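K.L.:
Build me a structure from this.
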Amino acid sequence: MTTSRPGLVPGTIVKLNRRVRISGGGRELIGGSPTRVLYLSEAASRMIVNRKVSVNDAGTGLLADRLLEAGMADPVLASLPDLDLATVTVVVPVYGRPLALDRLLTSIGSQHRVIAVDDCSPEPEPIQAVAEKHNVQLLRLAVNGGPAQARNAGLKHVATPYVAFADSDVIVDTNTISLLLKHFNDPQVGLVGPRVLGLDDGEGMNWIERYEEARSSLDLGVYPATVRPRSPVSWLPGAFLLARADALGEGFDAGSRVGEDVDLVWRMAEQGWRVRFEPEAKVWHEHRQAVAAWLSRKAFYGTSAHVLALRHSEAIAPAVFAPWSLAVVAAILFQRPWSVPAAGAITTLAGWQITRKLGRSEHPVRVGAGLTARGLMAAQTQTMALLVRHWWPLAVAGSFFSRRLRRALLISCVVDALWEYRRTRPQLDLFRFALARRLDDLAYGSGVWYSALKGRSLRCLLPDVRRNPK
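P.N.:
This next block holds a predicted model:
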């Protein structure tokens, strides 16, 4: 995105998110993505009242825009005007499953134009019958090309300013589109996604569905966020997306059957568009119930890694370390008598170097210590994730020969499961949650390795080490 656009509409309110800490008498904001210290003028600091900025002039508009861009604040939906629902066309890629399509179209209702794209279903007649029942436009493709190609085919027939893409196995809440549409009051927003929850069919959930309800790959949590690579929310699932039609260009990568949603988000972020995750808006997705089908899907997600690495080499890294944090991790993994003292010395030195860069801060030592602690925690959690998810084949193989690696792998498996169990509070006992968690990682990691070996490149498995991680 190279052209400038108007700013936020008057009346917009943005609120500092939970990760932002205010220091220095209100003139220092610590947080964002990547984590940074934002220094404010006295006048700018007074614009923040109860952690909120209300846009009413050029100054407050500039501050609110800067906070949004830094990932430090999120818009308050109640402050944004409603936009006309008739400006949205819904595109639905379909391959079989007419009952699911009927359920989705019923949930959408009649207030939007809907284009259903039959991706060469083996039995097209039931699809056609459902389309006629709901009076929606039906396109039929001559060759099955996957959901990305089907969405693009529908996109070519969209004449409204906004387009929603809805997979046929979801149900849309009555206010989902209206809530997401509010975000387009910000002219910088190009794409928005809702929270994707598990669909309860009324017959109760088995243990896999209960795990997915708490820790689904598609559920990005309860907090709104700016979406971009290496942020707490780094992608949006294609199960449901709402976009500014003129921001999409040619749309999804038609050659991809998996990871096309991640690719779209990252391309739009690279072009300068804001991408938002809005958990107040919800859709319900029909999760897989059988263990084999569930694991197969997880592995399928992992197979997108190599293709994404070819297109987004910096964004795909499974972990990002600063040199000092990598040195701390290495010292701890050695598990020698000198490991803890060495890790402490490296951390202290890193904290001192960070503090030196905070000359404008009112409390540089305190702020530097906090930033160092955040970096250290991020390094530890990323290392555990590498051992149990992306690098598990190497970690398991190495554990047969190394007692220290075996201990590190075991600790990572247990700590990761306990942390996620406490964080998500699933309606599932700890043992089955931990089992599902490990199966989830094994399947996804297998998919990543398959894609890497098939593509003859380990780029998607390599961490990124840089002095100033972004």
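
K.L.:
From now on I want contacts and neighbour counts done on CA atoms only, so please keep to that.
P.N.:
Fine.

K.L.:
Specify the local secondary structure of the residue lying closest to Leu138 once chain neighbours are set aside.
P.N.:
Among residues not flanking Leu138 along the chain, Ala116 sits closest, at 4.9 Å (C-alpha to C-alpha, 6 or more residues apart in numbering). For Ala116, the assignment made with DSSP: H, G, I helix; E, B strand; the rest coil gives strand.

K.L.:
Give the full set of residues in contact with Ala116.
P.N.:
Taking C-alpha atoms under 8 Å, 6 or more residues apart in numbering as the criterion, Ala116 is in contact with Val91, Val92, Pro93, Val94, Ala131, Val136, Gln137, Leu138, Leu139, Gly154.

K.L.:
hmm, try it at 6 Å
P.N.:
Applying C-alpha atoms under 6 Å, 6 or more residues apart in numbering, we find Ala116 in contact with Val91, Val92, Leu138.

K.L.:
how near is it to Gly259?
P.N.:
Relative to Gly259, Ala116 is positioned 21 Å away (C-alpha to C-alpha, to the nearest Å).

K.L.:
go on, Gly302?
P.N.:
Using C-alpha to C-alpha, Gly302 is found at 9 Å from Gly259.

K.L.:
now the other sequence, so there's something to compare against:
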Amino acid sequence: MTQEPKVTIVVVPRERFSCTQESLESIYQHTEIPFKLVYVDGNSPAKVRSYLQQQAEEKNFQLLRTDYYLTPNQARNLGLSQVTTDYLVFADNDVVVTPGWLKALLQCAEETEATVVGPLMCQEKPLHEIVHFAGGESHILVDKMGRRRLREKMYKQGKKVKDIYNDLKRTPTELAEFHCVLVRRSIFDKVGLLDEAIMNTKEHLDFCMSLREIGEKVYFEPASIVTYVPGPPLEFTDLHFYMLRWSNAWQMASLNRIRQKWDLAEDGYFQAKYKQQGWRRYGTIIYPLARRLSLGVGSDLLARAIARFEHIFNRYLTNRHAHQQRQRLQSLPKSPSQPHVSLQS
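P.N.:
Got it, this is the predicted structure:
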């Protein structure tokens, strides 16, 4: 008798689409226990769309597609709406997993009664070699002036896995990241959907702090190892989504929402984030372009000049997207909160 799946994997777009095939193939290659899969395709380019449609037919998973780009929490909530299993895993579409990854997360949740379990998260290529996140801290401190301040820390980032792995243990933690995280489905009946006003950053802090505030457990499980493969956008068709995903407007909206929701002081933590706006776009798009155009001579000056124009263009992209979203909502006579999606399973 085939075991009924306890887990649904919900894959969502992170910042680009060019890692889609490698990520999806790793899930099917390295997941030994039964699972369901819901794949959220937020306006991928034609080649990726065709690939996902073919894979959905062959592997019999549910494919949800929108004809517009989604924020991370929009995509997660859309996938969540289709989950009926006891557990789900939110996984970004640039995550590559290792053998036994899902079994280890599920086992941790069942043995500890945790609501959320995060794996040992690695970063970049070569795969599974450099630590991105091995548990962490996320809580509110009240200083001597009575100001509420956010404390955030990620453990072991940048360390080599081979150097620290034997010292890592399953342990309670304050933080798990949405790159890949297992969650009990029933918790959303208590806390509602993920906060879509947090558009592109710190949504994992908000989620974990909200759960711990009501006494739910978050665990780190190093027996599960996955790697997320960040940009740069590898293909021209990645650029639009990447620029929107890491836009100044989405970042400011997210930081303002976090600060207001948790009644936080606008301190050095937030001031530093404001100054860092656009750093991903600068590092992955603007500066490499300047180096190519200048043959490496005067790249910094040219990059700063390009950045001024890029910021204007970035505002245009975000304003146009916001306008299109308002038009879409106005065109829906009923249930305007529900996105227009095409379903395939």
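
K.L.:
Tell me the counterpart of the residue nearest to Leu138 of structure 1 in structure 2.
P.N.:
In structure 2, the residue paired with Ala116 of structure 1 according to TM-score structural alignment is Tyr39.

K.L.:
what about Leu24 of structure 2, which helix or strand?
P.N.:
helix 20-30 (DSSP states H and E).

K.L.:
Now do that helix: distance to the chain's middle.
P.N.:
17 Å (C-alpha atoms, centre = their mean, to the nearest Å).

K.L.:
same thing with stretch 299-314 of structure 1?
P.N.:
On C-alpha atoms, centre = their mean, the centre of stretch 299-314 of structure 1 falls 15 Å from the chain's centre.

K.L.:
cool, stretch 256-271 of structure 1 as well?
P.N.:
On C-alpha atoms, centre = their mean, the centre of stretch 256-271 of structure 1 falls 11 Å from that of its chain.

K.L.:
Pretty sure Asp74 of structure 1 sits in a strand.
P.N.:
Yes. Counting by three-state DSSP, Asp74 of structure 1 is part of a strand.

K.L.:
could you list every residue that touches it?
P.N.:
Taking C-alpha under 6 Å, 6+ apart, one finds Val14, Lys15 in contact with Asp74 of structure 1.

K.L.:
Where in structure 1 does whichever helix or strand His323 of structure 2 is part of align, residue-wise?
P.N.:
Secondary structure from DSSP H and E places His323 of structure 2 in helix 299-330. Counting by TM-score structural alignment, helix 299-330 of structure 2 falls onto no part of structure 1.

K.L.:
Which neighbouring elements make contact with the longest strand belonging to structure 1?
P.N.:
Longest strand in structure 1 by number of residues (criterion: DSSP state E): strand 274-285. On a contact count with 3 or more C-alpha pairs under 6 Å, 6 or more residues apart in numbering; DSSP states H and E, strand 274-285 of structure 1 meets strand 170-172, helix 176-182, strand 189-198, strand 225-226.

K.L.:
angle of it against helix 98-108?
P.N.:
In terms of direction (axes from the mean of the first three to the mean of the last three C-alpha atoms, to 10 degrees), strand 274-285 of structure 1 departs from helix 98-108 by 120 degrees.

K.L.:
what about strand 274-285 of structure 1, distance to the chain center?
P.N.:
Strand 274-285 of structure 1 has its C-alpha centroid displaced from the chain centroid by 10 Å (C-alpha atoms, centre = their mean).

K.L.:
What is the corresponding segment of structure 2 for that strand?
P.N.:
The aligned range for strand 274-285 of structure 1 is 217-228, by TM-score structural alignment.

K.L.:
Excluding chain neighbours, give the residue nearest to Tyr68 of structure 2 in space.
P.N.:
Asn43 (5.0 Å).

K.L.:
and that neighbour, what is it in contact with?
P.N.:
By C-alpha under 6 Å, 6+ apart, the residues touching Asn43 of structure 2 are Thr66, Asp67, Tyr68, Tyr69.

K.L.:
now the helices: where do they sit in the stretch 151-300 of structure 2?
P.N.:
Taking DSSP state H, counting those that start in this stretch to define them, one finds helices in the stretch 151-300 of structure 2 at 161-164, 187-191, 203-213, 239-245, 248-261, 268-275, 279-281, 287-294, 299-330.
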